[in-house]
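J.: Here is my input; please provide its structure:
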Amino acid sequence: MKSNYGSVYKMKDKPRRNPWRVVKTIKELNGKVKRQTIGYTRTKVEGLELLAKYNTNPYSLDTTKMTFREVLEKWQIQHFEKLEPKTIKQYKSIYLHFEPIKDIPMLELNTVHLQGLFNNLELSTASKRQLKAVLNQIYKYALKMEIVAKDYSNLIELGKKQVVIERKVFTNEEITKLWKYKELEFVDTILIMIYTGLRIGELLTIENKNIDLENRTIKGGIKTDAGKDRIIPINMEILPLIKNRMRADKTHLITGMRGKKMAYQRYHMIFTDLMEKLNMNHTIHDCRHTFASLLSNADANKISIAKIIGHSSYLTTEKIYTHKDVEELKKAVDLIKLQ
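T.: A predicted model of the protein is given here:
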């Protein structure tokens, strides 16, 4: 093979699970040339395939810094080649649940991170089992590439062994306090979740183009068929908060310092910091739990509650809501008022 293409050779120093080493000649910024390992494979054919794929789509060789997101992207390049478009779409919907760990270096992930992720998922045991199976595949790839030395996904516990998280609603006094400090950066986002029932993953994906201020509606939502792209009415109380956040130069309602879509990990840090400053003890999901409780306490129509939250199997033809539907949903959220 040409030196600038790379090579594959078998290591004979000791027995290995993946004895074939794939190397590549890399030219650094300072002009120096050195050989770096791309990965290790079980057979020479696999090594040649890996080298070909690397030359087509080079990636960072510093595996110690590769995030879960980067490993996921590299794994799917190989995995998706064998799958049908419909199956690929299903995989991509599963990836949404990995959002909390995507920016963590793969090498730093451990049982605490992964078990915590699974404990906080609002999924059935069967769905969690499917998610774990995908994670197993990603770890097998990471082991093959020697990005990690251990498969922590096998240690994740499902079902009855999971810790049950106690949900606590925000009290009226706490909500009043949030309104008092609404000018404090990002407190408005907590109020928006409390008055809309949006999950944080959903709120962070809301684009301004899907917000209709005149008709007081948001089109958004993820996860289930009933929850995707649902119509979410905007309570009159938070209409000014949403309006103030909308900027012509930004695509998303909630953005970071550079005006880009905010990552879940970053928002989680902000939320935790705010809870400490305001002397409150809540998880992000307590906002959604509070919304459901407030609607229920206000005797809102149960069907309307289910539609807004996206928990039911309610589906309109081609996901289109009639004008009457939307009006009923707005009446329901407007019942939320502090005593």
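J.: going forward, measure contacts and count neighbours with C-alpha atoms only.
T.: Fine.
J.: List the contacts of Ile94.
T.: For Ile94, the contact set (Cα atoms under 8 Å, 6 or more residues apart in numbering) comprises Leu131.
J.: Here is a second sequence; please produce its structure as well for comparison:
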Amino acid sequence: MAKRRKLPNGTGSIERVKLTPQGKTRLNQYRARLPAKKGRKDIGFFKTYNEAMEALINYQEAPPEVTFKALYEKYKNTNEFKKLSEKTQRRYDVAFDKYKDIHEENIHDIRFSQLQEVIDDMENDGYQVQNQDGSYKQKYYSKSSIERLKHLVSKIYKTAIKENLLTYNLATNLEVGGLKIQRKKQIFTNKEINSLFNSINTNYYARHILILIFTGMRTGEYLGLKKDNINLKDNTIIDFGEKTEAGRDRKMFIHPKIKPILAELMLNSQTGYIVEYKQPNGKIINPSINTFNKKMYYPALEKAGVEKKIPYTCRYTFATIAHNSGVTDKALQKLMGHTNFNITANSYIQDLDEYIYSELQKIQ
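T.: Modelled structure (predicted):
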């Protein structure tokens, strides 16, 4: 019998345990346990002594869960932050609030797309200023205002790096457009849309992406959509908007291609909402934007074999298809929930080359 290798000091211990608590013979009898300084936690049972030893030697603690919010609070306690003017500090707080959907997310679980989408939203939607006559005027944030979001994220990730929680800074590749510097945005092609339709039988959440594409809804609007907002007989969706007055008083007509999907989702709804997510414990919930993106939207794209694109791509696609299919400016403005067609034209309708344009025209 070969001599067993000795465990390095501080690695832990290996014990042979032949029987289960119920008195049955174990298939894997060698229990590997961490040393006392690591809580003497069992890391598993193994078939051989050597397998247990390799597991102990190669064991790595899971990285601690530290939230986006916790890291920002840590940054606020640094001398660097305290030396900033009160005005600049308030601006960072405002930027931080823009990321409210990921405040409680573990920094290790946050995706680049979640960070970029907040910048895209701010860039595309701008803000409303009320005139003296009660009407609203659309304005856009300056590039410096949008860049502050990127600076904030960079500060948070640099704090995580200093704490030895991460080795990378996701802020490095964040793209910032801003006033009059609109970046090129993607849309879904006809081939990709058909791939989503074809995947429905084995890809349940693809239904939601298709509804977003054929309604142009914002993600937040869609997540708030209830069965009561939908009238299949009249082919309309009402009282679902957000953001602006035009958005809140908005009616959407149901495209024939998504009517059966909506009918199915309405029939299956257990919460009254169209979008539902089944948690690991079996509970059915109306998900947050973060849960929708991370657990439903991106996995559905991957399952359909479609290139990864941000949720706002659905809205860009809707506006582009509608515009190039002959929908009037005024009608499209109302469908998008914008107060001015310039917002739709400048921020959402994408330039198409001849090939993509011809492909999109095949959607009937």
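J.: Could you get me the TM-score between them?
T.: Scored against TM-score structural alignment, normalised by the length of structure 1, the superposed chains reach a TM-score of 0.52; 234 aligned residues with a Cα RMSD of 4.8 Å.
J.: mind listing the strands for structure 2?
T.: 13-16, 30-33, 42-46, 127-130, 136-139, 230-231, 236-238, 251-253, 277-278, 284-285 (DSSP state E).
J.: Just name the most buried of the ones you listed.
T.: strand 30-33 (a mean of 23; mean count of other Cα atoms under 10 Å).
J.: matching residues in structure 1 for it?
T.: Counting by TM-score structural alignment, strand 30-33 of structure 2 falls onto no part of structure 1.
J.: Leaving out sequence neighbours, find the closest residue to Lys76 of structure 2.
T.: Lys82 (6.9 Å; Cα to Cα, 6 or more residues apart in numbering).
J.: next one: Tyr40 of structure 1
T.: Arg21 (4.7 Å).
J.: What is the equivalent residue in structure 2 for that neighbour?
T.: Checking TM-score structural alignment: Arg21 of structure 1 goes with nothing.
J.: Using the three-state scheme, assign Arg21 of structure 1.
T.: strand (DSSP: H, G, I helix; E, B strand; the rest coil).
J.: for it, what are its contacts?
T.: Val8, Tyr9, Lys10, Met11, Thr37, Ile38, Gly39, Tyr40, Thr41, Gly47.
J.: Now which of these would you call buried?
T.: Buried subset of those (neighbour count, 16 or more other Cα atoms under 10 Å): Val8, Lys10, Thr37, Ile38, Gly39, Tyr40, Thr41, Gly47.
J.: Looking at the residues you listed, which are in helices?
T.: Gly47 (DSSP state H).
J.: Give me the neighbour count for the aligned partner of Lys223 of structure 1 in structure 2.
T.: Here Lys223 of structure 1 is matched to Lys243 in structure 2, going by TM-score structural alignment. Neighbour count of Lys243 of structure 2, defined by other Cα atoms under 10 Å: 15.
J.: For Lys132 of structure 1, see how far away Ala126 of structure 1 is.
T.: According to Cα to Cα, to the nearest Å, Ala126 of structure 1 stands 10 Å off from Lys132 of structure 1.
J.: Which of these two has more residues huddled nearby?
T.: Taking other Cα under 10 Å, Ala126 of structure 1 and Lys132 do not tie; Lys132 has more neighbours (19 against 11).
J.: now the more buried one: how far from Leu155 of structure 1?
T.: 10 Å.
J.: what's the answer for Phe170 of structure 1, then?
T.: Look at Phe170 of structure 1 and Leu155 of structure 1: by Cα to Cα, they are 34 Å apart.
J.: now do Ser124 of structure 1
T.: 18 Å.
J.: Which stretches in the stretch 201-339 of structure 1 count as helices?
T.: 239-245, 264-277, 285-297, 302-309, 323-333 (DSSP state H, counting those that start in this stretch).
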